[in-house]
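> Predicted model follows, preceded by the sequence.
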Amino acid sequence: MDRGDIALALALLVGVALTGQVAGLVRSAGFSAASGLVWPIGYGSIVLAAWYVWIRPIDLRAPTPGDADPWGADSEESPEADR
């Protein structure tokens, strides 16, 4: 388990647990209507943070002809080279 896995697990645990705790506190304070807003705001912020930290940095574009080979050089000859 590396640091990224631990950070992901901790972020999800804190996000889910904290959202539930805040919703319970708001409901126990007598604001049951506001408690219904805590859930989408809490989970929406978890999704937004996960997107920003883990998904946004991924490079999903197609490579251009000048880019380096992302897979590295092949050590085996291709079958077309034997023909």
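Everything's here; your move. Computed from a predicted model, the values in this text were never measured in an experiment.

> C-alpha from now on. contacts and neighbour counts both.
Fine.

> Pull out the buried residues from stretch 13-28.
Across stretch 13-28, burial judged by 16 or more other C-alpha atoms under 10 Å covers 15, 19-20, 23, 26-27.

> chain center to the helix or strand containing D5, what's the gap?
Using DSSP states H and E, D5 sits in helix 3-28. Distance of helix 3-28 from its chain centroid, counting by C-alpha atoms, centre = their mean, to the nearest Å, is 15 Å.

> let's bring in a second one:
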Amino acid sequence: MNNQDAVVLALTVVAAIILPGLANWGFSTLGYPWVGSAVWALGYGLGVVFIWYEWVRPLDITGPEGVSRSEDSGE
């Protein structure tokens, strides 16, 4: 992992986990717990989508070529 990857990972953690949590705490202490929960859910959800889009989606998760499973193999 190079320095740029580490910075991107740190910023992603801050944006997806820490900021929504702090916003939830802030709105809850101001007397708006539902707004805080909505901001937390939206921020956390968008963070999960971002992580999937940037890191998981580009992965080539396939089995080896040339290996097939016949339907009458008895398994």
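Received it, and whenever you're ready, just let me know what you need. Quantities reported herein were computed from a predicted structural model and do not represent experimental measurements.

> coming back round to it: could the buried residues of stretch 13-28 of structure 1 be laid out in a markdown table, adding distance to D5 of structure 1?
As requested, these are exported to a markdown table (distance: C-alpha to C-alpha, whole Å):
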| residue | distance to D5 of structure 1 |
| --- | --- |
| G15 | 15 |
| T19 | 21 |
| G20 | 23 |
| A23 | 27 |
| V26 | 31 |
| R27 | 33 |
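
> what's the closest of those residues to I55 of structure 1?
Closest approach between the buried residues of stretch 13-28 of structure 1 and I55 of structure 1, by C-alpha to C-alpha: G15, at 17.2 Å.

> Relative to G30 of structure 1, how far out is the nearest residue to the closest one once chain neighbours are set aside?
Nearest residue to G15 of structure 1, sequence neighbours excluded (C-alpha to C-alpha, 6 or more residues apart in numbering): I46, at 6.0 Å. Distance, I46 of structure 1 to G30 of structure 1, using C-alpha to C-alpha, to the nearest Å: 25 Å.
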